[in-house]
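S.K.: Sequence isn't available, so here's the structure alone:
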């Protein structure tokens, strides 16, 4: 089988890495790919936004399966285009991907189909939104309605923080069209769980859980990012917690999209708050989480590509998962998620089996920073604390002149596990 992975980030690197290890796969391509992915994929350099070139490449090279990694091509209708050309693609159509593309749409689906989530209101006017904040008080969650690369969410612990976030989104138009509307949402208390599933219509095949760390700095301080590290499994949540989340969230969401004429094929991601009353949805994504994919897929022992093909052909594949833990830490450009410099050398990169590159480019033989999140280094071990020790031992080798990373990924789970002994 020939597999084409669309995208160039860390999520796409691990997708290509996993596909390259699948027994069913002979060749992996990436569009565009990156200099960090050349060990597992032939990088075409074709932009993920160039639908004509992607279709042409897929036809000429007789691609058997195209897996779309990032959200932007999905919302631009790349899956629709490939389907129109009778090509096999794993990723939702433009209509189905709206579950991620519009937070207000996702909230309306949850409300209509009784999928548990926090209360909310949608606004396009700053004054009306500010009045709502005054009525509700803080803490409150402020979200740009559209795609904002994981940076359009503010958990405001004071009313002033909420007013500032509203001003950035609605008045200063910090996120452009993505901020034409804002969703003000109830602050949910509990612990977060990222739960993803392979979905085709009403067939839902869940993965193991993961937890990521959104804040930029240690102790969950600083601004929200696209994710600074993740780990799997999440020992504080057992099999019954996962089953309940599938039963109350993922399965109803997949069924709701079918009923709404938005048949979903691809990865449905539920960002959950595990509250005292049960799982509640923080957000839905229409693709693999990043960095969650980098810690979940290394635990998948089954042939991913064959499982996807089986799902697309109407089956319900059974997946086998390693009991080992995987913990991964993101190294990001200094200044991220704000402004940062590109083109800085990445030196003394540790050797690791689970090293996934994101924002990188190459000048001659030198690998350089090309984005905010630059790489993720993960390790696998029998226990989470062992995986963490191995990761941070290796990260000490990395030249961090132009990079930074959190030092506390997984700490809460490891502390809780040690306290339970």
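M.R.: Sure, I can see it. In this text the structure is predicted, and so the values were computed from the model without any measurement.
S.K.: drop to CA atoms for contacts and neighbour counts, all remaining ones
M.R.: Fine.
S.K.: Helices of the chain, start to end?
M.R.: Along the chain, the stretches classed as helices by DSSP state H are 10-21, 51-60, 71-75, 78-84, 94-101, 103-112, 126-136, 159-166, 239-245, 251-259, 292-296, 304-312, 384-395, 411-420.
S.K.: hey, which of those is tucked in deepest?
M.R.: When the helices of the chain are scored by mean count of other CA atoms under 10 Å, the highest mean neighbour count falls to helix 292-296 (a mean of 28).
S.K.: how close does the spatially most central residue of the chain get to residue 207?
M.R.: Computing the C-alpha centroid of the chain and ranking residues by CA atoms, centre = their mean puts residue 289 first, at 1.6 Å. Per CA to CA, to the nearest Å, residue 289 is found 12 Å from residue 207.
S.K.: Identify the residues contacting the nearest residue to residue 91 once chain neighbours are set aside.
M.R.: Using CA to CA, 6 or more residues apart in numbering and skipping residues adjacent in sequence, the residue nearest residue 91 is residue 266, 4.2 Å away. Residues near residue 266 by CA atoms under 8 Å, 6 or more residues apart in numbering: 90, 91, 92, 198, 199, 200, 286, 287.
S.K.: another structure for you, compare them:
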């Protein structure tokens, strides 16, 4: 069969890496792809948001299954367009993708269906949002309603920071149209975890637990990013808590989306805050997390393609997944200055040496090939992913890979996975 993966980041490299292993797949394409993906798939020079061109390509090449990586084409309705054309595609419809595309939509969904989350209010007027912050006090969380590449959430420890965030989002429009309205939430403390489940709109197939590291610097300091690293499994998600997440969050969310008239098919990401053994939802995403996809797909034992097909066809019967006993840790190497401004075009050295290390996979995220050399071309550049018999061993393997690779001003966190070594507390 012929498979097309849409996207060109680390998540898509991980998807291509896993899909390429399937005996069902004869030809793999990725649009637009990246230099790492090019070693596994034929890269097609079509951007992820060029839906008409992607549809034309899928028709011309008789693509059997399209797998959408990023959120933007999902919220633009790529799934609806492909389905209308009679093409099989993995991912939620435009209406269902609002679970990520609008914070207000997802919070209202949770309120309607009694899904545990933080108390909140939505605002489309700046003055009312500021007044609410002054009424509630700090700490408090300010979120741009729309898509902001993982950067539209400001955890404000004082009122001045919260009001400045509302000013930036609503008046300065630092996130563009994503900031037309804001959601202001109760501050939740605890430990974060990421939980994923495949679904066909009715049935669910939960994945192993994982944990992301959102802040740019060690000890969870600095600005939020798209993710500086991840590991799986996450000890904070005990077997008992895993079952509670499935029963009180995942199942009610999938059932609620169907009851509200926009069934959700694809992969559902649930960002969680866990305190005193109880989970609450921080946010939903309509796709695989990045960088959580990297350790999860490396640990997944079975062929992912039949699962993707079953979700796309509404025929998901499988109830459990097999996982390698090994733990996996992904350390993101980023461009200097990220998540702010950064310089592109620095040559990346050490990739060939890293490729020789056993139980290590280097996923490309923001890279480009220039005159035969791989250079940095984005904020998050590489996801260096190590496997080990336990998290501590996987951490050592990942950082061995990181130390092998270099480019000018590269930076990374040095504490990815450290929370797991403390027993998830």
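M.R.: Received the coordinates, thanks. This is a predicted model, so every value here is computed, not measured.
S.K.: Next, the TM-score between them, please.
M.R.: After superposition, the two chains reach a TM-score of 0.97 (TM-score structural alignment, normalised by the length of the first structure), with 418 aligned residues with a CA RMSD of 1.3 Å.
S.K.: ok, back up a step: what is in contact with residue 289 and residue 207 of the first structure at once?
M.R.: The contact sets of residue 289 of the first structure and residue 207 overlap at residue 196 (CA under 8 Å, 6+ apart).
S.K.: How many residues are close by the equivalent of residue 331 of the second structure over in the first structure?
M.R.: Residue correspondence, TM-score structural alignment: residue 331 of the second structure in this structure matches residue 329 in the first structure. Using other CA atoms under 10 Å, residue 329 of the first structure has 31 other residues around it.
S.K.: wait, residue 329 of the first structure sits on residue 408?
M.R.: No - the pair residue 329 of the first structure / residue 408 is not scored as a contact, 9.2 Å apart, by CA atoms under 8 Å.
S.K.: Now which residue in the second structure aligns to residue 398 of the first structure?
M.R.: Using TM-score structural alignment, residue 398 of the first structure sits opposite residue 405 in the second structure.
S.K.: what's the burial count for that match?
M.R.: Residue neighbour count, defined by other CA under 10 Å, stands at 20 for residue 405 of the second structure.
S.K.: re earlier: can you tell me which of the helices of the first structure is nearest to residue 179 of the first structure?
M.R.: Nearest to residue 179 of the first structure, of all the helices of the first structure, is helix 159-166, at 9.4 Å by CA to CA.
S.K.: Could you tell me the angle between that closest one and helix 126-136?
M.R.: 150 degrees (axes from the mean of the first three to the mean of the last three CA atoms, to 10 degrees).
S.K.: For residue 4 of the first structure, give its distance to residue 355 of the first structure.
M.R.: Residue 4 of the first structure sits 20 Å away from residue 355 of the first structure, taking CA to CA as the criterion.
S.K.: When the two are compared, which one has more neighbours?
M.R.: Applying other CA under 10 Å to residue 4 of the first structure and residue 355 shows that residue 4 carries more neighbours, namely 28 against 22.
S.K.: Surely the more buried one touches residue 32?
M.R.: No - if you go by CA under 8 Å, residue 4 of the first structure and residue 32 don't touch, sitting 10.1 Å apart.
S.K.: Just tell me what residue 421 of the second structure corresponds to in the first structure.
M.R.: With TM-score structural alignment as the criterion, residue 421 of the second structure lines up with residue 414 in the first structure.
S.K.: Wait, its match touches residue 387, no?
M.R.: No - using CA under 8 Å as the test, residue 414 of the first structure is too far from residue 387 to be in contact (10.6 Å).
S.K.: what's the nearest residue to residue 76 of the second structure if we skip its chain neighbours?
M.R.: residue 94 (6.2 Å).
S.K.: I meant to write residue 269 of the first structure there.
M.R.: That would be residue 196: by CA to CA, 6+ apart, it lies 4.3 Å from residue 269 of the first structure.
S.K.: what residues are up against the one you found?
M.R.: Taking CA under 8 Å, 6+ apart, we find residue 196 of the first structure in contact with 206, 207, 208, 209, 267, 268, 269, 270, 288, 289.
S.K.: Next, work out how far apart the third one and residue 303 of the first structure are.
M.R.: Spelled out, it's residue 208 of the first structure. For residue 208 of the first structure, the distance to residue 303 of the first structure - CA to CA - is 15 Å.
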